[in-house]
Structure formats: structure tokens, C-alpha cells
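Visitor: sequence and predicted model, in that order:
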Amino acid sequence: MSGENDLIKLYSGRILALAAAIPHTDRLASPQASVKRRAPLCGSTVTVDVVLDGGRIAAFAQDVKACALGQAAASVVGAHAIGRSRDEIEAARDALKAMLKQDGPTPPAPFEDLEVLRPARDYKNRHASILLALEATLEAMDQALQADCA
């Protein structure tokens, strides 16, 4: 019963509020790149559309089909993705991964609200879903940057 209570505590009011308010959920009409990522353990998916300008995200959209934890992460990512460089998105992803796997520091600004997901570090089966939005965004940025170079 204790494990069940811990899981209930994991889904805090803040996580649920973020999950209910995911920004940029309409797909882009003409993205430079569109990437769908799936978490194999739970089946969560995130599809990200991007348009870059000068190596920074100028337009961003996401279609999120994930648990509340994945939705909360996507909410934070969506709130801050526009205007970010690939290096900033990668730093956020790497910091989030370290926070979950090694109890590392909170991701850097403007992604510090991902701290709300720290209690999920004990639920390894949820990590992939939590990382989906950042990983899909990075992959979409890579595809858009490659298309610009071609």
C-alpha cells in the first residue's frame, strides 16, 4: 500500500496543473521539421514541429499523448522553447536526465520548473516519458538544421 501512496503523491497538484495547460498544442502548418518520439515502456508519444530562424526556435508546436508526468514536462518545454538554441535545449535535456537518474541539479533557466518532476527519479519506468518533449525537440532541430545545410 505504501508504494501506491507514494505514486499518488508523485502526481502533485503542480504536476497536474502543468499537464492540464500544455502550450503550443496546435500543429504548425509548414514546419521545417516534424519528429514523433515514443517511450517504449509506456507508449507515451510526443510529436514536435519546429521552424528555426538563425539556429533558434522561431515556431514550435507539440502533440502530446503521454502520462501526466510527460505532459507536465511538455508543458514546461512548450512554455520556453521559442527563442531557444539547440545548445539550450540540449542542456535542459541533459540536466533533466541527470536530475532523474543521478539526483543532479535542477535544469537551468528557463527550464527550472522541471524541478517539479524530481520526485519521479524513483520511478525509472517514467523517465523516458518525461524526457520525450526535449528529445523530440532536439531531433526536430537537428533535422531542420540539416535541411538548411543541404
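Guide: In hand now; what should we look at? Numbers count the residues shown, from 1 in each chain.
Visitor: C-alpha only now, for contacts and for neighbours.
Guide: OK.
Visitor: with adjacent residues omitted, what lies nearest to the residue nearest to the spatial centre of the chain?
Guide: When Cα atoms, centre = their mean is applied to the chain, the residue found nearest the centroid is Ala133 (2.7 Å). In space, and not counting its chain neighbours, Ala133 is closest to Ala74: 5.2 Å by Cα to Cα, 6 or more residues apart in numbering.
Visitor: swap in Met99?
Guide: Excluding the flanking residues, the one nearest Met99 by Cα to Cα, 6+ apart is Pro105, at 5.7 Å.
Visitor: try this one side by side with the last:
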Amino acid sequence: MSEANLVKLYSGRILELAADMPATTPLDDPQVTVRKRSPLCGSTVTISLDVEDGRISRYAQDVKACALGQASASVSGRAILGRDLAEVRAVRDGLRAMLKENGPVPAAPFDGFEVLTPARDFRNRHASILLALDASVEAMEQACAERSSAQ
């Protein structure tokens, strides 16, 4: 990777997002907690959440990842409250398509992922970028399954 490509990839905005992580206060007694790890780079994300009426009502994240994974978690953490499982899946799938298939940036309120478009060319970074949303989808699936089995 050339120095110019590294500078482009780790832009000031990515570093700002990584340094300003939302939703980092642990939840007391969360409904679901999911920890995901990227075997390629070792990044880990732990997501805790509650679901009420099918939507995320409380959300916390603990992110140990590269600046790109942190920036991605920062974008998703700002917009994820109030979303239902279909919306979280759609944004995760949209981000994956943006990275792997040169797809469009996910729609607002997740359009902050635009900052990560330079990472398309760096496949070894994709897993870390997707980690927070992968964990969020898994947590939502567990919460919805628990709710269904309790009814």
C-alpha cells in the first residue's frame, strides 16, 4: 500500500469519527449482548441492546478495532436507535455492497458511511468495517427470537 493510499484511506474525517465513539456507556442488564471478532485482523466489537416494540430502544458498543472499524461503529452508533431488524439488516447489507460490489452509499441516516468508500480497494479491512453492524444484526435476531418464544 503506497503512502498516498494510506493517507487517503485514513482521512481526517475517519480519524475524527474513530475518536468520537457514541454509545460507549455499558447498559445495565441489557436484553442481549453479542461479541464478534474478525479473525483476519483481530478486531472485536461487543454490542448490547434492548428491543422494544421491535425497535432498538437502548444500545451500547465496546469497539476494539482499527480506525476504519471504529469509524464504521461510530456512524452506525449514531443512527441505530429506533431501528428495527429489517432496517439494521438492510444497512449492513448496503454497507457490504458498497464495499464489495462498488454499490451506493447507504441512505440517510447511515449516509455517513460515505467516508469509508476509499476502503473498497482494501478487502482486508472490510471485515472490521462490517463488524459493528454484523454484531448488531445478530443481537437484534436474538432479541426478536427471545421475544417470539416468550409470547
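Guide: Structure's in. What do you need? Just so you know, these numbers come straight off a predicted model, no measurement behind them.
Visitor: assumed the residue nearest to the centre of structure 1 was part of a helix.
Guide: Yes - counting by DSSP: H, G, I helix; E, B strand; the rest coil, Ala133 of structure 1 is part of a helix.
Visitor: show the contacting residues for it.
Guide: When contacts are counted by Cα atoms under 8 Å, 6 or more residues apart in numbering, Ala133 of structure 1 touches 46-48, 70, 73-74, 77.
Visitor: next: Gly55 of structure 1.
Guide: With contact taken as Cα under 8 Å, 6+ apart, Gly55 of structure 1 is in contact with 85-86, 145.
Visitor: reformat those as a markdown table; add secondary structure and neighbour count.
Guide: Output for the contacts of Gly55 of structure 1, formatted as a markdown table (DSSP: H, G, I helix; E, B strand; the rest coil; neighbours: other Cα atoms under 10 Å):
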| residue | secondary structure | neighbour count |
| --- | --- | --- |
| Ser85 | strand | 19 |
| Arg86 | helix | 21 |
| Leu145 | helix | 20 |
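Visitor: redo the residues you listed as CSV? Include distance to Asn125 of structure 1.
Guide: Putting these into CSV (distance: Cα to Cα, whole Å) gives the following:
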residue, distance to Asn125 of structure 1
Ser85, 29
Arg86, 27
Leu145, 32
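Visitor: among these, which one sits closest to Ala39 of structure 1?
Guide: In terms of Cα to Cα, no member of the contacts of Gly55 of structure 1 lies closer to Ala39 of structure 1 than Arg86, at 21.7 Å.
Visitor: surely that closest one is in contact with Met141?
Guide: Yes - taking contacts as Cα atoms under 8 Å, Arg86 of structure 1 lies within contact range of Met141: 6.7 Å.
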